[in-house]
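[1] Build me a model:
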Amino acid sequence: MSLAPPFTEDTARAKVKKAQQVWNGQDPKTIAKAYTPDSVWRNRSSFLSGTAAIEAFLTKKWEKEKSYRLRKELFAFSENKIAVQFWYEYQDAYDGMKWKRCYGLEDWTFAEDGRMRKRQMSGNDVEISESERWFVDGVDADTVEISEAHW
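    I've put the predicted structure just below:
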């Protein structure tokens, strides 16, 4: 199945889950290959462009965010755009290894070849206790029940 536009509901869902899988691998070089050389990003308050900047940004991200586990879900899609809701948990290496969960939304715009040419991310971190974690070791992030209060 092609994961290039135009998207159907099935290909949009597959694209989202592929992104989840690749991001959970935490390999900035591999992830950067999914973006066009001139891809434009807004990640919270950071604005960047190009795969070298994306790779550097992700390298720095995972210096801070340890024990990272992510889940992405399709929110909406059109011919060449996908909106995603996501949650991830991590230990903050810059804040005493406290557990945090990020809640967020992304909108993605794709080039004809299926690489992303624009990514806009908004997210908020919430400190959580060990007992509040969803994505514990051995649990498939896709099977965790996430209540409507968190969607």
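[2] alpha carbons only for contacts and neighbour counts from here, please
    Fine.
[3] What are the buried residues along the one helix or strand residue 57 maps to?
    Residue 57 is part of helix 51-64 when elements are defined by DSSP states H and E. Using 16 or more other CA atoms under 10 Å as the test for burial, helix 51-64 gives 51, 53, 54, 55, 58, 62, 64.
[4] Same question for stretch 116-124.
    Residues of stretch 116-124 classed as buried: 116, 117, 118, 119, 120, 121, 123 (neighbour count, 16+ other CA under 10 Å).
[5] List just the nearest of those residues to residue 69.
    Residue 69 has its nearest neighbour among these in residue 123, at 15.0 Å by CA to CA.
[6] Before we compare anything, build this one as well:
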Amino acid sequence: MSRPPFPPFTEHTATQKIRSAEDGWNGRDPAKVALAYTPDSKWRNRSEFISGRSEIEAFLTRKWEKELEYRLIKELWACSGNRIAVRFAYEWHDAQGRWYRSYGNENWEFDEAGYMKARHASINDLQIGEADRKFHWPQGRRPDDHPGLTELGL
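    A predicted model of the protein is given here:
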């Protein structure tokens, strides 16, 4: 099995890989998203260290139970060889209805078959008012004509 595009990445293939990841995360299916990673993938997400697909799936299940109406945009920062640097922002609300925009950076490393074997994420949360939201598409995949982070001034 493989997950194209494969390293070494160009700007074009890295952008394809990023959009595929964004689409998966916006689908919010932890089991499906976990399949994009190697069985022994290593993560650092904020202060949490995660290893392997089962821990990834459990982490994402917890995440999306807490972060309601989650909508994510990812954008290429840089790429070289089998590594991609990504910046992202996502909006969500908690069970009390408070809205947040979470900003972050990820460093990704892939194996030769196109599976992510390492993910390092640094993320900060900013509480926002509902009127300050910028991500308004229906739950699921971001429409192709929706602005990206740069166009939104983020």
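[7] coming back round to it: in strands, which of the buried residues of stretch 116-124 of the first structure fall?
    If you go by DSSP state E, those have 116, 117, 118, 119, 120, 121, 123 in strands.
[8] so where do the strands sit in the first structure?
    Along the first structure, the segments classed as strands by DSSP E run 35-43, 46-49, 65-77, 81-92, 98-110, 116-127.
[9] Can you tell me what residue 63 of the first structure aligns to in the second structure?
    The alignment partner of residue 63 of the first structure in the second structure, by TM-score structural alignment, is residue 65.
[10] same question but for residue 143 of the first structure, I mixed them up
    Using TM-score structural alignment, residue 143 of the first structure lines up with residue 147 in the second structure.
[11] so how far is residue 4 of the second structure from residue 123 of the second structure?
    Using CA to CA, to the nearest Å, residue 123 of the second structure is found at 27 Å from residue 4 of the second structure.
[12] and the longest helix for the second structure?
    When the second structure is parsed with DSSP state H, its longest helix is helix 11-27.
[13] May I see the buried residues of it?
    Going by 16+ other CA under 10 Å, helix 11-27 of the second structure has these buried residues: 13-27.
[14] again with stretch 120-139 of the second structure
    So for stretch 120-139 of the second structure, counting by 16+ other CA under 10 Å, buried means 120, 121, 128, 135.
[15] quick revisit: average gap between the helix holding residue 57 of the first structure and the second structure?
    Compared with the second structure after fitting, helix 51-64 of the first structure has a mean deviation of 0.2 Å; criterion: mean CA distance after the TM-score superposition for the first structure.
[16] Contacts for that helix next, please.
    Outside of helix 51-64 of the first structure, the residues within contact range by CA atoms under 8 Å, 6 or more residues apart in numbering are 26, 28-29, 31-33, 35-39, 48, 68, 91-94.
[17] Just flag the most distant two among the buried residues of stretch 120-139 of the second structure.
    Taking CA to CA as the measure, these span a maximum distance of 25.3 Å, between 120 and 128.
[18] list the helices and strands the longest helix of the second structure packs on?
    helix 30-34, strand 68-80 (3 or more CA pairs under 8 Å, 6 or more residues apart in numbering; DSSP states H and E).
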